[in-house]
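Trainee: only the shape, not the letters, is given here:
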């Protein structure tokens, strides 16, 4: 099932992030709970998850960015994309990305790039996902543009 994360998902999302970013410092339970609550309550942040048999198998963060451009319509960014090894090659990354794209459209994100969306058409391998995580993937309605960090 593809859905938005909720307050009860904190521990499982943290496990996914530990796989994605194993060298991050461990958060105290209090800091993790406070931050998670703020993320869940933030109307511009959407943590999308794929749940398989009660376990979160894949996730990413879709963040809306307010803008004065394009009639003051927001654009969205995707970050922290991860699928657990045991659940790869099942189309979960594609499914969570599709869910987020549809959500971004519903939230009136604009389209500035006319290139066909290739990201949501296939599931990335682990190495491709890690390579993409080195850049920021910006979602603008039905297309993506990747910007490499300086």
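Mentor: In hand now; what should we look at? Predicted, not measured: the structure shown is a model, and the values here were computed from it. Numbers count the residues shown, from 1 in each chain.
Trainee: make it CA atoms for all contacts and neighbour counts henceforth
Mentor: Noted.
Trainee: report the distance from the strand or helix carrying residue 100 to the chain centre.
Mentor: Using DSSP states H and E, residue 100 sits within helix 92-106. Centroid separation between helix 92-106 and its chain, computed with Cα atoms, centre = their mean, to the nearest Å, is 9 Å.
Trainee: do the same with stretch 16-34
Mentor: 16 Å.
Trainee: buried sites along it?
Mentor: 16, 17, 20 (16 or more other Cα atoms under 10 Å).
Trainee: cool, and stretch 98-109?
Mentor: Of all the residues in stretch 98-109, those buried under the rule 16+ other Cα under 10 Å are 98, 99, 100, 101, 103, 104, 105, 107, 108, 109.
Trainee: you'd agree the third one is up against residue 63?
Mentor: Meaning residue 100. No - using Cα atoms under 8 Å, residue 100 is not in contact with residue 63, being 9.8 Å away.
Trainee: pull the longest strand from the chain.
Mentor: As assigned by DSSP state E, the longest strand anywhere in the chain is strand 55-65.
Trainee: what residues does that one touch?
Mentor: Outside of strand 55-65, the residues within contact range by Cα atoms under 8 Å, 6 or more residues apart in numbering are 12-13, 16, 44-51, 74-84, 87, 92-93, 96, 100, 104.
Trainee: now that strand against helix 92-106, angle please.
Mentor: Put simply, strand 55-65 runs at 30 degrees to helix 92-106, going by axes from the mean of the first three to the mean of the last three Cα atoms, to 10 degrees.
Trainee: hold the first one in mind and look at this next one:
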């Protein structure tokens, strides 16, 4: 059975492999490039890089951000980003586990909402999010730089 835990530095190569599955882009980053970024992520309050692990193998990952906020009664909000499960491990509840973890952490933090964006092509993911109570409630806009 899979469990969720904070990512550790030795997980970085596997996380990058999962990101390649997510984006279709390969970035051959060195430890010299990734270590300072991981250190910054790890030191930021409210920024969690998480992994799903099964039998000591990282099979999924996501980023959860808890964002301080002055609107909505000064309640924070949460955003899930870069959620991906290994293609060979999908449809086994790992995406659900990660998403439910994010929802629980957001509730613990007193967030008024959890938000996520998902590529329009990821219909399987959309079914999962809707089954967990997410609603299609806004248009999303991106500008890649």
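Mentor: Cool, got the structure. Quick caveat: nothing in here was measured; it's all calculated off a predicted structure.
Trainee: all helices for the first structure, in order.
Mentor: 10-20, 29-41, 92-106, 126-133 (DSSP state H).
Trainee: quick one: the aligned partner of residue 57 of the second structure in the first structure from residue 10 of the first structure, how far?
Mentor: Under the alignment (TM-score structural alignment), residue 57 of the second structure maps onto residue 55 of the first structure. Distance of residue 55 of the first structure to residue 10 of the first structure, computed by Cα to Cα, to the nearest Å: 12 Å.
Trainee: and for residue 90 of the first structure?
Mentor: 23 Å.
Trainee: ok, residue 132 of the first structure next?
Mentor: Taking Cα to Cα, one finds residue 132 of the first structure at 24 Å from residue 10 of the first structure.
Trainee: kindly report the same for residue 143 of the first structure.
Mentor: Counting by Cα to Cα, the gap from residue 143 of the first structure to residue 10 of the first structure is 30 Å.
Trainee: comparing those two, which residue is more hemmed in?
Mentor: The neighbour count for residue 143 of the first structure versus residue 10, taken as other Cα atoms under 10 Å, is higher for residue 143 (19 against 16).
Trainee: that one against residue 105, yeah?
Mentor: No - between residue 143 of the first structure and residue 105 there is no contact under Cα under 8 Å: 11.1 Å.
Trainee: residue 90 of the first structure: neighbour count?
Mentor: Burial of residue 90 of the first structure, expressed as a neighbour count using other Cα under 10 Å, amounts to 11.
Trainee: show me what it aligns to in the second structure.
Mentor: Correspondence of residue 90 of the first structure to the second structure, assessed by TM-score structural alignment: residue 92.
Trainee: show the buried residues in the contacts of strand 55-65 of the first structure.
Mentor: Buried members of those, scored by 16+ other Cα under 10 Å, are 12-13, 16, 45-51, 74-84, 92-93, 96, 100, 104.
Trainee: neighbours around the equivalent of residue 11 of the first structure over in the second structure, how many?
Mentor: Matched by TM-score structural alignment, residue 11 of the first structure corresponds to residue 13 in the second structure. By the criterion of other Cα under 10 Å, residue 13 of the second structure has 15 neighbours.
Trainee: what's the separation between residue 13 of the second structure and residue 58 of the second structure?
Mentor: Note on residue 13 of the second structure: its distance to residue 58 of the second structure, by Cα to Cα, is 10 Å.
Trainee: ditto for residue 84 of the second structure
Mentor: Between residue 84 of the second structure and residue 58 of the second structure the computed distance is 11 Å (Cα to Cα).
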